[in-house]
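Enquirer: Can you look at this prediction? I've put the sequence above it.
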Amino acid sequence: MNVTIIGLGLIGGSVARDLRKAHFATHLIGVDASEKHAAEALEINLVDEVLPLQQAVAQADLVVVAIPVDKIRRLLPQILDMIQPGTTVTDLGSTKLRICEAIENHPNRRNYIAAHPMSGTENSGPSAALEGLFEGKITIICDQEKSGPQHLALVEKMFQCMGMNIAYMSSDEQDHSTAYISHLPHVVAYALANAAMAKENRHIIFDLASGGFNSTVRLAKSTPSMWGPIFQDNKQYIVESLDMYIKHLIEFKDSILNNEEKMYELMENATKIREVLNGSNPSLIKNEEKIIKLYTK
């Protein structure tokens, strides 16, 4: 099977590594706007060749789009214009509603599967690609009823061979859910990094920084050119999640100042997240909606 991957950074490159290892792809074709990244991807054997977009799409049985979400919205209709009748197209963007709206009425809409694999690191570029990045993680497939069954089955098979579990929801539900569990943590990391950078004598802070600070602020190393468009695409739900987070910050601040007993209650309640993340309490993780309710209580 010929697989064309558009965008040879962390996500696209990691997909390429897994598809090659699983023998899912017999030939990997790359497309990247950066000549440097394209050359690097060839050098480290992420792909077999790099071609211009139209040639790469024309030769593909499956097209995987792994570029920033604003660029996906602009490029996806063109890709669907170029494909052969049997070609399958999927994207890996972190937001889905506006992308799906951009091709809602396209004549080749059924060739397209909207997907979001929930995995990544703060690093970028072809050299950041990791084999096994997606193993054991969840990918969300959105609005699957709008996709042709043969195209849906191919993309499901791709994610399964990468070791992923699959969840299904509407594109709007996806954006709402990921605002809390993916996008909000990135906003918080950027804000925390800026707060530390704004502190006088900040070199002392960074000299003292260890595991807690480093793990919390790690996401602030993520590329703004990727995350800025995500924040803009999903601003409604991200602002909603931020308002809820700010409410809880204020409540915690007030408890520290005025009510020590309440402070401990808030901390004890927060530790229940361990049960959700470890899967030790099925009643708490029955579905995505209940996880979101933990954040919006």
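Expert: Cool, the structure landed.

Enquirer: contacts and neighbour counts: CA atoms only from here.
Expert: Noted.

Enquirer: List the buried residues for stretch 104-121?
Expert: 108-118, 120 (16 or more other C-alpha atoms under 10 Å).

Enquirer: typo on my end, stretch 253-271
Expert: Within stretch 253-271, the residues scored as buried using 16+ other C-alpha under 10 Å are 255, 263.

Enquirer: What lies in contact with stretch 191-200?
Expert: Residues external to stretch 191-200 that are found in contact with it (C-alpha atoms under 8 Å, 6 or more residues apart in numbering): 202, 205, 217, 220.

Enquirer: Turn the buried residues of stretch 104-121 into CSV, including distance to Ile238 and secondary structure.
Expert: Listed next are those as CSV, based on distance: C-alpha to C-alpha, whole Å; DSSP: H, G, I helix; E, B strand; the rest coil:
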residue, distance to Ile238, secondary structure
Asn108, 31, coil
Arg109, 28, helix
Arg110, 29, helix
Asn111, 30, helix
Tyr112, 26, strand
Ile113, 24, strand
Ala114, 20, strand
Ala115, 19, strand
His116, 17, strand
Pro117, 19, strand
Met118, 17, coil
Gly120, 19, coil
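
Enquirer: Okay, one more to line up with it:
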Amino acid sequence: MKITFIGLGLIGGSLAKDLRKKKFATELVGVENNRKNAKKAVEIGLVDRTETLVKGIEGTDLVIIAIPVDKELEILPEVLDKISANTTVIDMGSTKKVIADKVADHPNRKNFVAAHPMSGTENSGPTAAVDNLFRGKITILCDQEDSGPQHVALAEKMFQTLGMDVAYMSSDEQDHSTAFVSHLPHAAAYALANAVQAKEDRSIIFDLASGGFRSTVRLAKSSHSMWHPIFQQNCKYVVESLDVYIKHLQEFRDSMKDNDFDKLKDLIISANKIRGILDGENPHFVKNEEKFTKLYTK
């Protein structure tokens, strides 16, 4: 199998790394506009070689698009224009509705599988690629009824090879859900980083910064070239998630402002319940074959 990776940063590079290790393909080709990144990707063995877009997707079995979502709006239709009849195209974008709508009427829409692997770090570029980035994580396949069954099957096989669970949602459901669990945390981290940097005595604050602060604000190091278009494409649901978050922040603030420390204690205890949910103690959140589809679809 020949796989062509469009974009060789954290996601594309980590995919290439693990798929090579799993011997999922015999040939790995990269398409990367940044010459420095293209050279580095070959040097460190992420791909066998890099090509132009046209040459890179010629005769390929699988195209993986792992670039910022604004660039994908330009590249995806072009890729679908040029692929052979049997080629599968899978994207990795964090937003889905705008992208799915862009190619809804494309003659080769059936070749496209809209996916979002829920994994990543704040780092970027080929050297950010890491082993086992996706193992034990969830990938969301969107609007699978609009994709050919053979293309969905290949996508499922690839993600399962990476050790991922597979969930199924509509593009709109995906955007709504990830606004809360992915996009909101990034927005909050950016806001927190700006709030601390706005302090006049910030140098002292940073000297005192502990592991807790660093882990909380870590996402603020994420690239603007990736996250600005994500917020732009999913602004409706990100605004909704921010409104909910701000409401709860105000509740915390007001409990202290009003010296209502019993209320503050109740808010903290309520928040502590997230531990049980994340640890799988709540049976309604347990992932298993019987409940998995029900959990992630209407």
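Expert: Sure thing, it's come through. Keep in mind that what you see is a predicted model, and the values were worked out from it rather than measured.

Enquirer: returning to that earlier point: and which of the buried residues of stretch 104-121 of the first structure is nearest to His151 of the first structure?
Expert: Asn111 (5.9 Å; C-alpha to C-alpha).

Enquirer: Any of the contacts of stretch 191-200 of the first structure buried? List them.
Expert: By neighbour count, with 16+ other C-alpha under 10 Å, the contacts of stretch 191-200 of the first structure hold 217, 220 as buried.

Enquirer: As TSV, the contacts of stretch 191-200 of the first structure with distance to His151 of the first structure and secondary structure would be great.
Expert: Below are the contacts of stretch 191-200 of the first structure laid out as TSV (distance: C-alpha to C-alpha, whole Å; three-state DSSP):
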residue	distance to His151 of the first structure	secondary structure
Arg202	53	helix
Ile205	52	helix
Val217	39	helix
Ala220	36	helix
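
Enquirer: related to what we said a few turns ago, now for the buried residues of stretch 104-121 of the first structure: which two are most distant?
Expert: Asn108 and Gly120, at 29.5 Å, using C-alpha to C-alpha across those.

Enquirer: Next, work out how far apart Asn281 of the first structure and Gly136 of the first structure are.
Expert: Distance, Asn281 of the first structure to Gly136 of the first structure, by C-alpha to C-alpha, to the nearest Å: 19 Å.

Enquirer: right, I mislabeled it, should have said Met267 of the first structure
Expert: Here the criterion is C-alpha to C-alpha. By it, Met267 of the first structure lies 29 Å from Gly136 of the first structure.

Enquirer: for Glu288 of the first structure, same thing?
Expert: Plainly put, Glu288 of the first structure is 17 Å away from Gly136 of the first structure if you go by C-alpha to C-alpha.

Enquirer: before we move on, what about Lys221 of the first structure?
Expert: 24 Å.

Enquirer: Please apply the same query to Pro117 of the first structure.
Expert: 11 Å.

Enquirer: what do you get for Asp81 of the first structure?
Expert: Asp81 of the first structure is 34 Å from Gly136 of the first structure, by C-alpha to C-alpha.

Enquirer: again with Met158 of the first structure
Expert: From Met158 of the first structure across to Gly136 of the first structure, the span is 14 Å (C-alpha to C-alpha).
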